[in-house]
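K.L.:
Sequence and predicted structure are below.
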Amino acid sequence: MPYKSIDDLPKNVRNPLPKHAQEIYKSAYNSAYEQHKSESDKEERAAKIAWSAVKEKYEKGDDDKWHKKD
């Protein structure tokens, strides 16, 4: 189901990601969920698309923290 706010995101998304990356995830997830709403795997697809959107702007560093790409 779509997320109303970043506070509704799963802990595995909220905990490691900075706030801006969480916003990217939420926006991409909600958009993908809407596009694939008639498909049985819509939540899995939306999550994959959302992570891809985050990875366009952020990368996980050697310190295991997510950093905005230059």
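P.N.:
Structure's in. What do you need?
K.L.:
hey, let's count contacts and neighbours off CA atoms from now on
P.N.:
Noted.
K.L.:
Please, where are all the strands along this structure?
P.N.:
Taking DSSP state E, the strands of the chain run over residues 58-60, 66-68.
K.L.:
Quick one: closest of the ones you listed to I24.
P.N.:
Taking Cα to Cα, strand 58-60 is the member of those nearest to I24, at 10.1 Å.
K.L.:
Put this next to the previous one:
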Amino acid sequence: MPYATNNELPPSVRQHLPPHAQDIYRAAFNHAFDVRLREPGGEERAHRVAWAAVKRSYVKSGEAWVQR
């Protein structure tokens, strides 16, 4: 299901990523979900796409995600 706001993101995303990274995650997820809507496992793949998008701009340093 697409996310309209960052508040709707899964807790694991909201609690660990800074707001800008959440924006990236949400946009990437929504796009990937729209493309893969009817494919089996589409939602799981959309989450993987979203994490990959975040990792292009952010890196985990200790417990925090910081911008590259």
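P.N.:
Alright, I've got the coordinates. Note that the structure is a prediction, hence the values are computed from the model and not measured.
K.L.:
circling back to that earlier point, which stretch among the strands of the first structure comes nearest W51 of the first structure?
P.N.:
So among the strands of the first structure, strand 58-60 is nearest, using Cα to Cα, at 9.9 Å.
K.L.:
and the closest one, what does it pack onto?
P.N.:
strand 66-68 (3 or more Cα pairs under 8 Å, 6 or more residues apart in numbering; DSSP states H and E).
K.L.:
So which bits of the strand it packs on are buried?
P.N.:
Under the neighbour-count criterion of 16 or more other Cα atoms under 10 Å, strand 66-68 of the first structure has W66, H67 buried.
K.L.:
any idea how far T5 of the second structure is from P19 of the second structure?
P.N.:
Look at P19 of the second structure and T5 of the second structure: by Cα to Cα, to the nearest Å, they are 11 Å apart.
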